[in-house]
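K.L.:
how does the following fold in three dimensions:
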Amino acid sequence: MKNRRDQRWLLAFSLIELMAVTAIVTSIPAAQYAKAQQKAHQIECGSNLQQIGVSITAYQTGENKFPDAVFYPDKPFEDPKSICKILENSGAGIPKEMWICPAAPDSLKQRGMTFVYNDSFAGRQSLPNPSKAWLLIEVNCVSKKVPPPHPQGYNILFADGHVMATNRLPASITSKQQASLEQLRRDVEGHRLASLFLKDTPSSDAR
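P.N.:
Below is the predicted model:
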């Protein structure tokens, strides 16, 4: 019974993070995203993700697990559960600018990180199908109200180290996240979390 309650709370907090990120990206005017549709930005962003992928692979090999990081940290270079901070502490030496897509609006760049981490793999030793398992994806993906950052959509880093630009988002970002988000709304109805995260939050449409 305790394990089941713990799992529900872990799911709730993960989804609350999703809702918080959605509120961030939807607060930025769409026009600020539209100006960024440039192929050069897509290539640079993809190259950055590939280099981050090399560091994640090195971490996974050395620690025998994937980074135990959160979906999207509030302070990427201070939060000990941030993928940025975890890799920094491991000696990866990733320049801070690599965590920012050049196509992102300035107001989003100021947050220090424009990618979300697949926290469902946090702390796991291995994955059954790494070429299909996404690790990092551009933060725009959390809402239908926000356009993709590149001409070919979103850059996605997979667990085998390859990066793909596509308009087709992973199922965990689309159907599963949306279904879970709706379940969270039902589960926390009447709870204090509802007043903190749902009452004044714009409609959150995970892709």
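
K.L.:
only C-alpha atoms for contact and neighbour calcs from this point on.
P.N.:
Fine.

K.L.:
using the three-state scheme, assign Asn155.
P.N.:
With DSSP: H, G, I helix; E, B strand; the rest coil as the basis, Asn155 sits in strand.

K.L.:
so the closest residue to it other than its chain neighbours, which of the three states?
P.N.:
In space, and not counting its chain neighbours, Asn155 is closest to Ala165: 4.3 Å by CA to CA, 6 or more residues apart in numbering. At Ala165 the chain is in strand, as set by three-state DSSP.

K.L.:
what number of residues lie near Ala165?
P.N.:
19 (other CA atoms under 10 Å).

K.L.:
distance of it from Ala179?
P.N.:
When distance is defined by CA to CA, to the nearest Å, Ala165 is 25 Å away from Ala179.

K.L.:
Proceed likewise with the subsequent sequence, for comparison:
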Amino acid sequence: MRFVCSAALLSVILSAAISAVFSASPALAQEEGEEMEEVTGQQVDGWIRLESDGESHEFMTVSFLFDTVRVGTASVADGALTGNETIVAVSGGQEPDGSGPFFHLAFGWPGEGAQPVLKPEITWYPAGQQPPFFASLLASPPEVTVTRYAFDGQAGAISGSFSGRVCSVTDWDQEEPDAALCRDVTGAFETKLNPAF
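P.N.:
Predicted coordinates for the structure are as follows:
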């Protein structure tokens, strides 16, 4: 499957998913540097590898039990939630609690008879989830190739690769990344999937 498949809706879904995973438990909301309490059912679900400017960056996807539901940083929102479009978010940090460098990849594909609405999107926070960071441009979205996908409504798995260009964002109020300050990125991912929270 190849998706050359945006951004306002993806950003909302992605932000909500990441916030839910890393703030649903008081243990995850602690300040950086404090020792974390054990999180119920926390596990590493997979990996993301990012290559840029000759450097390799590794991230992990994680999940934990929130009440009786497993939630994670790699998730699927099906057409019932999104208007006949499946949206996959694969996000991960270099630390299990989400502190430090973080990477988000989101993409989707339409259901039968629907037109694609969303384009793939990359957001890369090299120094934690705050500016400055890098994001893909709406006008030139990254390409995502899915090599394996399975999801039964409760659990699944996905693997694939991505390539594209990300540009600098220096302020939260900046409407678009700076197209004059960009870098090429490529990478791959393999992870378990959970339902979007």
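
K.L.:
now the TM-score, please.
P.N.:
The TM-score (TM-score structural alignment, normalised by the length of the second structure) is 0.34; 110 aligned residues with a CA RMSD of 5.4 Å.

K.L.:
my read: Phe162 of the second structure touches Thr147, true?
P.N.:
No: in terms of CA atoms under 8 Å, Phe162 of the second structure does not count as a neighbour of Thr147; the distance is 11.0 Å.

K.L.:
looking only at neighbour counts, state which of the two leads.
P.N.:
Shown here are Phe162 of the second structure and Thr147; by other CA under 10 Å, Phe162 has more neighbours (20 against 12).

K.L.:
what's the closest non-adjacent residue to that one?
P.N.:
Of all residues not flanking Phe162 of the second structure in the chain, Val144 sits nearest, at 4.4 Å (CA to CA, 6+ apart).

K.L.:
would you agree that neighbour falls within a strand?
P.N.:
Yes: assessed with three-state DSSP, Val144 of the second structure lies in a strand.

K.L.:
that one reaches Arg2, doesn't it?
P.N.:
Yes: the pair Val144 of the second structure / Arg2 is scored as a contact, 6.3 Å apart, by CA under 8 Å.

K.L.:
so which of those two has more stuff around it?
P.N.:
Taking other CA under 10 Å, Val144 of the second structure and Arg2 do not tie; Val144 has more neighbours (26 against 11).

K.L.:
now the more buried one: how far from Ser163 of the second structure?
P.N.:
With the distance defined as CA to CA, Val144 of the second structure ends up 7 Å from Ser163 of the second structure.

K.L.:
in the helix or strand containing Leu49 of the first structure, what's buried?
P.N.:
Element membership of Leu49 of the first structure, judged by DSSP states H and E, is helix 39-63. Within helix 39-63 of the first structure, the residues that count as buried by 16 or more other CA atoms under 10 Å are 41-42, 45-46, 48-50, 52-60.

K.L.:
for the helix ranked longest in the second structure, name the packing helices and strands.
P.N.:
Longest helix in the second structure by number of residues (criterion: DSSP state H): helix 7-23. Under the contact criterion of 3 or more CA pairs under 8 Å, 6 or more residues apart in numbering; DSSP states H and E, helix 7-23 of the second structure touches strand 69-72, strand 102-110.

K.L.:
just name whatever secondary elements the longest one is in contact with.
P.N.:
The helices and strands touching strand 102-110 of the second structure, judged by 3+ CA pairs under 8 Å, 6+ apart, are strand 2-3, helix 7-23, strand 85-93, strand 121-125.

K.L.:
repeat that for 6 Å
P.N.:
On a contact count with 3 or more CA pairs under 6 Å, 6 or more residues apart in numbering; DSSP states H and E, strand 102-110 of the second structure meets strand 85-93, strand 121-125.

K.L.:
now swap in the shortest one and tell me
P.N.:
Applying 3+ CA pairs under 6 Å, 6+ apart, we find strand 69-72 of the second structure packed against strand 55-66.

K.L.:
how much does the strand it packs on deviate in direction from strand 102-110?
P.N.:
Strand 55-66 of the second structure runs at 70 degrees relative to strand 102-110, counting by axes from the mean of the first three to the mean of the last three CA atoms, to 10 degrees.

K.L.:
show residues contacting stretch 146-165 of the second structure.
P.N.:
Around stretch 146-165 of the second structure, the neighbours that count as contacts under CA atoms under 6 Å, 6 or more residues apart in numbering are 1, 142-145, 183-195.
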